[in-house]
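Colleague: Pasting the sequence and the predicted model now:
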Amino acid sequence: MRVKCFICDKIESIEDFSPLAKKLRNRPINTYLCEECNERIAQKTKKRVATGNFKFYKSSRKIEKDF
């Protein structure tokens, strides 16, 4: 399955029967992020959390424990 990162427009291939491919097929509102963009967003989010000005409005207890 060919997918396109919605931030950098990079086109990648993922396996047709992987859980990610199934999620993208069945729920079109989900968007795909390439590894580079995903890592960049994760790093920036961790920096914002470290400042103390960042709040989680929709969160689960697992996510809060990770930070």
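Modeller: It's in.
Colleague: drop to CA atoms for contacts and neighbour counts, all remaining ones
Modeller: Will do.
Colleague: What ranges does this protein have for its helices?
Modeller: All helices of the chain, identified by DSSP state H, fall at 19-26, 35-51, 61-66.
Colleague: okay, pairing it with this:
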Amino acid sequence: MKICCILCDRYFTPDKMQIKKLRKHPHRIILCPECHERIAERVRKRKKLQSLKRHPEG
């Protein structure tokens, strides 16, 4: 099974969990591992900055 990433338009083979989710919910959006990691890294950075703004040290 080949899936097309909606962000970069590259085809990739999903892992077993992604295939299972696709079969149960075919309308879901799936990202390739590279795009998923890139977005996850940005979210982690944003959350880290938000936590520093709420709890300034010093």
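Modeller: Noted; the coordinates are in hand. Every value quoted in this text rests on a predicted model; they were computed, and no experiment measured them.
Colleague: TM value for the aligned chains?
Modeller: After superposition, the two chains reach a TM-score (TM-score structural alignment, normalised by the length of the second structure) of 0.71; 51 aligned residues with a C-alpha RMSD of 1.8 Å.
Colleague: give the contact list for Gln18 of the second structure.
Modeller: Contacts here follow C-alpha atoms under 8 Å, 6 or more residues apart in numbering; on that basis Gln18 of the second structure touches Ile30.
Colleague: What does it correspond to in the first structure?
Modeller: When the first structure is aligned by TM-score structural alignment, Gln18 of the second structure is paired with Leu20.
Colleague: ok, its match to Lys10 of the first structure distance?
Modeller: 17 Å (C-alpha to C-alpha, to the nearest Å).
Colleague: now swap in Ala50 of the first structure and tell me
Modeller: Per C-alpha to C-alpha, Ala50 of the first structure is found 30 Å from Lys10 of the first structure.
Colleague: again, but for Asn30 of the first structure
Modeller: From Asn30 of the first structure to Lys10 of the first structure the distance is 16 Å (C-alpha to C-alpha).
Colleague: burial count for the equivalent of Ile30 of the second structure over in the first structure?
Modeller: In the first structure, the residue matched to Ile30 of the second structure (TM-score structural alignment) is Tyr32. If you count neighbours by other C-alpha atoms under 10 Å, Tyr32 of the first structure ends up with 17.
Colleague: For the helices of the first structure, give me TSV that also has distance to Met1 of the first structure.
Modeller: Below are the helices of the first structure laid out as TSV (distance: least, C-alpha to C-alpha, whole Å):
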stretch	distance to Met1 of the first structure
helix 19-26	7
helix 35-51	16
helix 61-66	30
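Colleague: Out of those, which is closest to Phe6 of the first structure?
Modeller: Set against Phe6 of the first structure and scored by C-alpha to C-alpha, those come closest in helix 35-51, at 9.4 Å.
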